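K.L.:
fold the stuff below for me.
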Amino acid sequence: MRHLARRAARFLLIALALAVTACSGSEEDASAPRTDFNIGWSIYAGWMPWPYAQQAGIVKKWEDKYGVKIKFVQVNDYIESVNQYTAGKLDGVTVANMDALTIPAAGGKDTSAIILGDYSNGNDAVLLKGADGVAGIKGRQVYLAELSVSHYLLARALETSGMKLTDVKTVNTSDADIAAAFASPDVTAAVAWNPQVTTMKGVAGTKAVFTSADIPGEILDLMVVDTAVLKANPNLGKALAGIWYETMSLMARQDAEGAAARAAMAKLAGTTPEEFEGQLATTFLYADPKAALMAMASPDLVTTMTRVRDFSFAQGLFGQGARSADAVGMEFPGGTTLGDKAAITLRFDPTYMQLAADGKL
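P.N.:
This next block holds a predicted model:
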């Protein structure tokens, strides 16, 4: 899923990335009209429609319509894809809401979320051995990718049971190592995401005591684009929306053509059609632009992002210079804002989903 394990030097990397961006003059380039764009993606069930669309010719159709060229660039390490976007090497990237806030936006890069793609609806889970509920976690060592959505899920699980993060001890574990670590009898608590969760649930005595399905709509997956690039090149946003919703329409079909599309996505993700279907079952895809618009305009999104930013600030993810959770400004549909209005760097922009919903693409 969203690989967030290696954050030890995250602020140094962000600072260096922004310095490189400034020195290369890419801010000037960002605000200039152009036709060629690079969009980063990494393997996750909710993001596989993008490379599939390129493979299936859907991307070319929308490129031709809007006179643009879009290269979808696979980055095997998720966090590296977000760093490359922050550095200006990519014009957009697939990213989780928390990371859009804590990496580019917190680093000062003005970013627009233009497509609300899905939310994790069970892909992320708190796993315990020998316990039937969250209460059994108290006092345990919990293995997870620290300062990630797994850490956020743990905090929410503890909160619902009247506990705090201080009631457990976390052990930072990479996504590559967590399934193997959990196989050890000495490791009795972990938080992870699919496909690792599926493997880990197979360990004897293991139960998922809390999942992202218990906090629907909080772990969101987005397509974000550099705001300056988008402003100068609105056809990029139109093409991306067209690509996404045409692919969603095909993917949702319960016939041979839909099954073939999903099987092709599974192959691109390096998994079997059966395993991919299982991951989709715990991913709530916003296949209908009207549904995505409603979710983006809902007060629930502001509530979710308030929780996310408060957690992020408490964990030091806004950097040493941030004096409060309001340090990073966010803007939502209808002009609602959260945080510093003079420092808005994360915008939930419904413009292109609205065009799709209105049939105007």
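K.L.:
going by C-alpha atoms from here, please, whenever you check contacts or count neighbours.
P.N.:
Fine.
K.L.:
after the lengthiest strand in the chain comes which helix or strand?
P.N.:
Identified as the longest strand of the chain according to DSSP state E is strand 111-120. Note on strand 111-120: by DSSP states H and E, the next helix or strand toward the C-terminus is strand 124-129.
K.L.:
run through who's touching that following strand.
P.N.:
In this structure, residues lying in contact with strand 124-129 by C-alpha atoms under 8 Å, 6 or more residues apart in numbering are 136-137, 150, 153-154, 157, 188-194, 197, 201, 204-212.
K.L.:
weed out the non-buried ones from those residues.
P.N.:
By neighbour count, with 16 or more other C-alpha atoms under 10 Å, the contacts of strand 124-129 hold 137, 150, 153-154, 157, 188-194, 197, 201, 206-212 as buried.
K.L.:
sorry, back to before: now do the longest strand of the chain: which elements does it pack against?
P.N.:
Contacts defined by 3 or more C-alpha pairs under 8 Å, 6 or more residues apart in numbering; DSSP states H and E place strand 111-120 against strand 220-226, strand 283-285, helix 289-297, strand 344-348, helix 351-357.
K.L.:
make a markdown table out of these and add mean neighbour count and distance to Asn235.
P.N.:
Converted to a markdown table, the helices and strands packed on strand 111-120 look like this (neighbours: other C-alpha atoms under 10 Å; distance: least, C-alpha to C-alpha, whole Å):
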| stretch | mean neighbour count | distance to Asn235 |
| --- | --- | --- |
| strand 220-226 | 25 | 12 |
| strand 283-285 | 21 | 24 |
| helix 289-297 | 18 | 18 |
| strand 344-348 | 24 | 18 |
| helix 351-357 | 19 | 10 |
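K.L.:
want to throw those into JSON lines with distance to Pro104?
P.N.:
JSON lines is the format used below for these (distance: least, C-alpha to C-alpha, whole Å):
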{"stretch": "strand 220-226", "distance to Pro104": "9"}
{"stretch": "strand 283-285", "distance to Pro104": "24"}
{"stretch": "helix 289-297", "distance to Pro104": "20"}
{"stretch": "strand 344-348", "distance to Pro104": "8"}
{"stretch": "helix 351-357", "distance to Pro104": "21"}
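K.L.:
which among those is found nearest to Gly108?
P.N.:
The closest of these to Gly108 is strand 344-348. By C-alpha to C-alpha, the value is 6.3 Å.
K.L.:
so that closest one versus strand 111-120, what angle?
P.N.:
50 degrees (axes from the mean of the first three to the mean of the last three C-alpha atoms, to 10 degrees).
K.L.:
can you map out the strands along the stretch 251-361 of the chain?
P.N.:
Here the stretch 251-361 of the chain has its strands, by DSSP state E, counting those that start in this stretch, at 283-285, 329-331, 337-338, 344-348.
K.L.:
for comparison, sequence B:
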Amino acid sequence: MLNGIRSAGRIALIACALLVASCSPAADAPAEPKTEFNIGWSIYAGWMPWPFAQQAGIVKKWADKYGVQIKFVQVNDYVESVNQYTAGKLDGVTVANMDALTIPAAGGKDTSAIIVGDYSNGNDGILLKGADNLSAIKGRQVYLVELSVSHYLLARGLESAGMALTDVKTVNTSDADIVGAFAAPEVTAAVAWNPQLSTMRATPGTKQVFSSADIPGEILDLLVVDTATLKANPNLGKALAGIWYETMALMHRQDAEGKAARAAMAKLAGTTPEEFESQLATTFLYADPKAALEAISSPALLTTMTRVRDFSFSKGLFGQGAKSADAVGMSFPGNKTLGDTQNITLRFDPTFMQMAADGKL
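P.N.:
This is a model prediction of the structure:
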């Protein structure tokens, strides 16, 4: 599964968030300097550059430069990768912005997003049968993975059409079952991500009426690292930034080497080069560190994360102890913050992207 894994199994993630105080080190515990690090990843088009870089020797090149050892560890289930990071078994992980907020950060694990890798630019969509306008969704049962980015996309789509989540009835459906469910004639509305989305969109009489391309920059995919570990070991951040941007430059080449790199990523993802290219077309990769810096420094990110945290709080994803959407603090470049400034546990850290942009890696 290429793009779907990143959002599945929200209930398990919520459970780990609620237990994190007992399954991970204290947020303010100082980390020891070390030289060996494990970074978790799961299969998704925007994250395939990381395992490719390991395979191609790019990871070793940058790790050697900064005197560290970095191992990218594949975790077959996205849920498990975030759980392992939250429990302190991984030093970093690939994760979507909503999940970074509602799982480790909401559970008290101080987390820094040091690479903003991409945003979904059409990988996620709302489908209707027998209609070509989102307004027709009113009153329908909508099949989706509840409490995932699909649920967030539905909320944003309804908002754009002057409706609310109360105007539909959601039916929780796993990512593994949603294609089969949508094939049933009585199922007329669904929200999904690729590759399931493209399969479902081919169903006769089906139209895509809203997608993540309509809310660009809101479903972000990140590389996050434990903040205490990063503070004690800044060379880890430098190496990771070097790895990412060298790999970005290679995979964006329109020559034989670039094509070979993308084909190798497709193989690592278990798909064909053609399918992988198709999914890259709906994934906006931040290949240029200056573009990534602009994205995380923009007021638009604060607006997005306000929407994400308000949605997450409304669905109980901050845990029973959270009294408001301000319970979890976030920080952004330029000393900007959201939420409780005494409880900042999600940080959009521009340090290493800035070093890449300045040619100082």
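K.L.:
can you calculate the TM-score here?
P.N.:
TM-score of the superposed chains, computed with TM-score structural alignment, normalised by the length of the first structure, equals 0.97; 358 aligned residues with a C-alpha RMSD of 1.3 Å.
K.L.:
hang on, the earlier thing: among the contacts of strand 124-129 of the first structure, name the ones in helices.
P.N.:
In helices, defined here by DSSP state H, the members of the contacts of strand 124-129 of the first structure are 150, 153-154, 157, 197.
K.L.:
quick one: whichever helix or strand Val20 of the second structure is part of to the first structure mean distance?
P.N.:
Using DSSP H and E, Val20 of the second structure maps to helix 10-23. Once fitted to the first structure, helix 10-23 of the second structure is off its aligned match by 3.2 Å on average (mean C-alpha distance after the TM-score superposition for the first structure).
K.L.:
following that helix, which helix or strand shows up next?
P.N.:
Next in sequence after helix 10-23 of the second structure, counting helices and strands by DSSP H and E, comes strand 36-41.
K.L.:
chain center to that following strand, what's the gap?
P.N.:
Counting by C-alpha atoms, centre = their mean, to the nearest Å, strand 36-41 of the second structure is centred 17 Å from the centre of its parent chain.
K.L.:
and the helix or strand following it, what does it pack onto?
P.N.:
Scanning forward in sequence from strand 36-41 of the second structure by DSSP H and E, the next helix or strand is helix 49-56. Contacting helix 49-56 of the second structure under the criterion 3+ C-alpha pairs under 8 Å, 6+ apart are the following elements: strand 69-74, helix 234-251, helix 256-269.
K.L.:
what are the contacting residues of the second one?
P.N.:
By C-alpha under 8 Å, 6+ apart, the residues outside helix 234-251 of the second structure that reach it are 49-50, 53, 58-59, 62-63, 65-68, 114-115, 230, 257-259, 261-262, 287-289, 352-353, 355-356, 361.
K.L.:
tilt between that helix and helix 256-269?
P.N.:
Computed by the same axes, to 10 degrees, the angle separating helix 234-251 of the second structure from helix 256-269 equals 110 degrees.
K.L.:
what does the first one give?
P.N.:
Here strand 69-74 of the second structure points in a direction 60 degrees away from that of helix 256-269 (the same axes, to 10 degrees).
K.L.:
mean per-residue distance, strand 69-74 of the second structure versus the first structure.
P.N.:
Taking mean C-alpha distance after the TM-score superposition for the first structure, the mean distance separating strand 69-74 of the second structure from the aligned residues in the first structure is 0.7 Å.
K.L.:
which residues touch the residue nearest the centre of the first structure?
P.N.:
Centroid-nearest residue in the first structure, with C-alpha atoms, centre = their mean: Ala96, separated by 1.7 Å. Neighbouring residues of Ala96 of the first structure by C-alpha under 8 Å, 6+ apart: 2, 219-222.
K.L.:
kindly recompute the last result at 6 Å.
P.N.:
Contact partners of Ala96 of the first structure, counting by C-alpha atoms under 6 Å, 6 or more residues apart in numbering, are 220-222.
K.L.:
ok, Ala261 of the second structure next?
P.N.:
Going by C-alpha under 6 Å, 6+ apart, Ala261 of the second structure touches Met251.
K.L.:
quick check: the gap between it and Gln74 of the second structure.
P.N.:
19 Å (C-alpha to C-alpha, to the nearest Å).
K.L.:
now Asn133 of the second structure
P.N.:
To Gln74 of the second structure, Asn133 of the second structure is 40 Å away according to C-alpha to C-alpha.
K.L.:
same question, Leu127 of the second structure
P.N.:
Distance from Leu127 of the second structure to Gln74 of the second structure, by C-alpha to C-alpha: 31 Å.
K.L.:
out of these two, which sits in the busier spot?
P.N.:
Leu127 (29 against 15; other C-alpha atoms under 10 Å).
K.L.:
in the first structure, what sits opposite the more buried one in the alignment?
P.N.:
Using TM-score structural alignment, the equivalent of Leu127 of the second structure in the first structure is Leu127.
K.L.:
identify the residue spatially nearest to its match, adjacent ones excluded.
P.N.:
Of all residues not flanking Leu127 of the first structure in the chain, Ala208 sits nearest, at 4.5 Å (C-alpha to C-alpha, 6 or more residues apart in numbering).
K.L.:
just Leu165 of the first structure next, same as before
P.N.:
Nearest residue to Leu165 of the first structure, sequence neighbours excluded (C-alpha to C-alpha, 6+ apart): Ala155, at 6.0 Å.
K.L.:
count the residues that sit near the one you found.
P.N.:
Number of residues near Ala155 of the first structure (other C-alpha under 10 Å) recorded here: 16.
K.L.:
which position in the second structure aligns with it?
P.N.:
Superposed on the second structure with TM-score structural alignment, Ala155 of the first structure falls opposite Ala155.
K.L.:
give me the mean distance between the helix or strand containing Ala100 of the second structure and the first structure.
P.N.:
Ala100 of the second structure belongs to helix 97-100 when assigned by DSSP H and E. Superposing on the first structure places helix 97-100 of the second structure at an average distance of 0.4 Å from its equivalents, by mean C-alpha distance after the TM-score superposition for the first structure.
K.L.:
list of residues touching that helix?
P.N.:
By C-alpha under 6 Å, 6+ apart, the residues outside helix 97-100 of the second structure that reach it are Leu220.
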